[in-house]
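Visitor: Model the following, please.
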Amino acid sequence: MRTVELDGSPEALEGLKTALADALDGGPAVLPFTDPALRDAMTPDEPAEPDTAVVIATSGSTGAPKGVLLSARALTASAEATHARLGGPGHWLLATPAHYIGGLQVLVRSLLAGTTPALLTGRGFRPDDFAAAAAKLKGGPRYTALVPTQLVRLLDDGGAGLAAAKAFDAIVVGAAATSATLRERAADAGVRIVPAYGMSETASGCVYDGFPLDGVRVDLSGERIRIAGDVLAHGYRLRPDLTAESFRDGWFTTSDRGVRHGDGRIEVLGRADDMINTGGVKVSANAIERLLGEQPGVRDACVVGLPDPEWGEAVVALVVPEGEPPEADELRAAVRSELGAAATPKRVEYGSELPLRGPGKIDRAAVKARLRSGLSS
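Guide: This next block holds a predicted model:
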């Protein structure tokens, strides 16, 4: 297995592009990484599982390291279906870390399109840097992939970064849910976004703006979303037990709940384990978060259940305000009116940002720890 350490430099990304092109052509499997401990957990000295082109190493939501095994077929199917949905092969800007599937797929799409991607290098994300990288793209169509936090920063900046974003034919927004408020802000600003749902196990986004990509099947008949198609990974690195548990009969069982609306659009309702049992009533943390996010003065919110001697679990919210913080009683009243008394947060705290894990995903464990300690910043 070929390991590629990504240190934020253009040279490292070029090295990954070369290794990835080789892997897609039948060469050694590639393991991109930034964390040496996570790399070592993948035991790269041992041979890669058959049919593996890329191993995406992730700590996962539980912190237990996992390596997602992706074939050249899965990566190619995802890239080709994405181009078909967006309007054909184009020129891509890499703006997210390439050791995560969203960033790596930008490189795969560029390779298949025969175009040279623009690279946003370095650590962190700054609107001016985004604009400078976007200016290097020649020709069209022009695409990029962002996480919601990056999109918010471009919208907030309102300068060169936003102007650059408006020039893209499509911006795929994934890794975390895109709120209705963020959709509206982007539309009002003239930024064409395509919210995507997917994960490493599906070779990146496989449901675009509520509809599966060509060749992707989604089953919502059970408690969790199941996905099938050529985009699927074929297991986890050196974990046949986890592979057997999640990949069965050509289907991958996710950790999420979903519903299909009358027009065929799929709505992801959040993780199946996000339910909070408070006073014997189960409420959805994701539903509360969505409602809070729609309230005036709220930029973002995370809702968790904390141990409580009276309620078993108490519903507690950490809210990131947009300017002056809204009154907690007003937020609580909005939740009570729409979702009922059981879903109403017992406590509302405020912070300048939500702790993140990976590319734009909220670190719920960190939110719980912050709220337990009484810290709100």
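Visitor: only C-alpha atoms for contact and neighbour calcs from this point on.
Guide: OK.
Visitor: can you give me the strands for the stretch 51-200 of the chain?
Guide: For the stretch 51-200 of the chain, strands defined by DSSP state E, counting those that start in this stretch occupy the ranges 54-58, 66-70, 91-94, 118-119, 142-146, 170-173, 193-199.
Visitor: To compare against the first, here's the next sequence to fold:
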Amino acid sequence: MRPLRVVPVGDPLHVLTELRLALSASGDALLPVPATEVAESSRPDRLGPVPRRVAVVIETSGSTAAPKRVMLSTDALLASAAASSVALGGDGQWLLALPAHYIAGVQVLVRSIAAGTEPVLLPPGHFDPAVFAEYAGRLVEPLRFTSLVPVQLARLLDAAADNPAILAVLTRFTGILVGGQAVSPALIERAVLLGVRVLRTYGSSETAGGCVYDGVPIGNTVVRAVDGQLEISGSVLADGYLGDEERTRDRFVDDRGLRWYRTGDLGAVAADGTVSVTGRADNVIISGGEKVSLDAVEALVRALPGLSEAVVVRSGDPVWGQVPVVVLAAAEPPDLDQVRAAVALRLGPAARPACLVLVEALPLLASGKPDRQALEALAGR
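Guide: Prediction:
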């Protein structure tokens, strides 16, 4: 067994130093957490212990699910880094633009350690395109990479449209990984038109980060669909959940000697192995006796003019049981009848949003994802 130590991520350079020790098995396993969380809680410095092979524990608290602690081995983390290197065309230098307590941030550091290159570390705090461009200018290796969430990419593209210097920085990246949540086709199209190479990634903490790039599994990752839900196998899988054997047994299953992670995502795998994700299995409502995927409704709504940042959540209804509600940060509401007609045409009458809720700003998690619990509370007012 191995001690597990809490590491605040306020100083990314310190996290990088500790991570090198953890991966080499000469230091404790790490649980990276926001610096404010340590300051405001009585969390002890050391937890655990954890299995000897575990190097990092990622604590997740998604927008809908209960928090969990994902145990990742050195082998899984390095397998992910190696697969990413092959998929991207080689080792390179990375810019850390995400918090190091998220798997995408940790993997930027792991890839840097595996490649033997020094990452450029963006200062913690509010994401500023100008600051990003300044630090990106410090990358000196021929191959240059970064990992972002969609909202960061959108802000960079907005800034690049008016600032040639920022655009020049973006086009110098060999690849920009974008994941953590669904990426709209319109956002990808904007990047392509500007000459920015973006790769959509799919994965989670349980798969040591992105394990599918632009629909193609990387490394020895295998994806299958079982009853419409995606399952993943390969060297990148986590060991399970710390202190939660029941959840581990539910999510990580053995099938004829091969270990699979049940993602809880709806999707399909084409004959050529290309993976498509349509939404979360737990983000489905029953409205008037019919199943409605809120992710499918949201994707369609976001394709409508002026609704690219809209979020669709559930709300109780005395007649239909539950109904979709569109939440949008806007001063003027779009035409609800047009939105309902567009959704009904593609997804059927049961999927029509019941109403539009306007807010000054969408509540977000620290990762940049919409805080769906807060949004559902707003929708139900």
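Visitor: What are the neighbouring residues in contact with the counterpart of residue 305 of structure 2 in structure 1?
Guide: For residue 305 of structure 2, the aligned position in structure 1 is residue 296, judged by TM-score structural alignment. Contacts of residue 296 of structure 1 were listed using Cα atoms under 8 Å, 6 or more residues apart in numbering, and they are residue 326.
Visitor: now swap in residue 175 of structure 1 and tell me
Guide: 102, 147-148, 196-199, 359-361.
Visitor: Counterpart of it over in structure 2?
Guide: With TM-score structural alignment as the criterion, residue 175 of structure 1 matches residue 180.
Visitor: would JSON lines of the strands of the stretch 51-200 of structure 1 with mean neighbour count be doable?
Guide: Shown next, in JSON lines, are the strands of the stretch 51-200 of structure 1 (neighbours: other Cα atoms under 10 Å):
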{"stretch": "strand 54-58", "mean neighbour count": "27"}
{"stretch": "strand 66-70", "mean neighbour count": "26"}
{"stretch": "strand 91-94", "mean neighbour count": "26"}
{"stretch": "strand 118-119", "mean neighbour count": "22"}
{"stretch": "strand 142-146", "mean neighbour count": "23"}
{"stretch": "strand 170-173", "mean neighbour count": "23"}
{"stretch": "strand 193-199", "mean neighbour count": "22"}
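Visitor: now the ones you listed in CSV, with distance to residue 292 of structure 1?
Guide: What follows is the strands of the stretch 51-200 of structure 1, written out as CSV (distance: least, Cα to Cα, whole Å):
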stretch, distance to residue 292 of structure 1
strand 54-58, 30
strand 66-70, 33
strand 91-94, 32
strand 118-119, 35
strand 142-146, 23
strand 170-173, 21
strand 193-199, 20
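Visitor: I'd like to know which of these is closest to residue 254 of structure 1.
Guide: strand 193-199 (9.1 Å; Cα to Cα).
Visitor: In three-state terms, label the aligned residue in structure 2 for residue 359 of structure 1 for me.
Guide: Following TM-score structural alignment, the counterpart assigned to residue 359 of structure 1 within structure 2 is residue 367. For residue 367 of structure 2, the assignment made with DSSP: H, G, I helix; E, B strand; the rest coil gives coil.
Visitor: now residue 367 of structure 2: how far from residue 194 of structure 2?
Guide: 25 Å (Cα to Cα, to the nearest Å).
Visitor: For the two, indicate the residue with more neighbours.
Guide: residue 367 (18 against 15; other Cα atoms under 10 Å).
Visitor: Pull the contacting residues for that one.
Guide: 98-99, 102, 149.
Visitor: before we move on, what about residue 6 of structure 1?
Guide: 12-13, 32-34, 98-99.
Visitor: lining up the residues you listed with structure 2, which overlap?
Guide: Shared with structure 2 under both residues aligned by TM-score structural alignment, their matches' Cα atoms under 8 Å, the contacts from the contacts of residue 6 of structure 1 are 12-13, 32-34, 98-99.
Visitor: Show me which residues of the longest strand anywhere in structure 2 are buried.
Guide: Ranked by number of residues, the top strand in structure 2 under DSSP state E is strand 258-269. When neighbours are counted by 16 or more other Cα atoms under 10 Å, the buried residues of strand 258-269 of structure 2 are found to be 259-269.
Visitor: hmm, who's touching that strand?
Guide: In contact with strand 258-269 of structure 2 (Cα under 8 Å, 6+ apart) are residues 206, 223-225, 228-234, 237, 250-254, 275-282.
Visitor: Inside strands: which ones of the residues you listed?
Guide: Using DSSP E, these in strands are 223-225, 229-233, 252-254, 275-280.
Visitor: burial count for the alignment partner in structure 2 of residue 184 of structure 1?
Guide: Under the alignment by TM-score structural alignment, residue 184 of structure 1 pairs with residue 189 in structure 2. Residues contacting residue 189 of structure 2 under the criterion other Cα under 10 Å number 13.
Visitor: From residue 234 of structure 2, how far off is residue 189 of structure 2?
Guide: 31 Å.
Visitor: now residue 175 of structure 2
Guide: 24 Å.
Visitor: same deal with residue 329 of structure 2?
Guide: Distance from residue 329 of structure 2 to residue 234 of structure 2, by Cα to Cα: 40 Å.
Visitor: Compare neighbour counts for these two and give me the winner.
Guide: residue 234 (22 against 17).
Visitor: dump the residue contacts of that one.
Guide: Counting by Cα under 8 Å, 6+ apart, residue 234 of structure 2 has contacts 220-222, 259-260.
Visitor: so what corresponds to it in structure 1?
Guide: Using TM-score structural alignment, residue 234 of structure 2 lines up with residue 229 in structure 1.
Visitor: Could I get the full set of helices for structure 1?
Guide: 10-24, 36-41, 72-86, 101-113, 127-134, 148-157, 160-166, 180-189, 240-246, 285-293, 328-339, 364-373 (DSSP state H).
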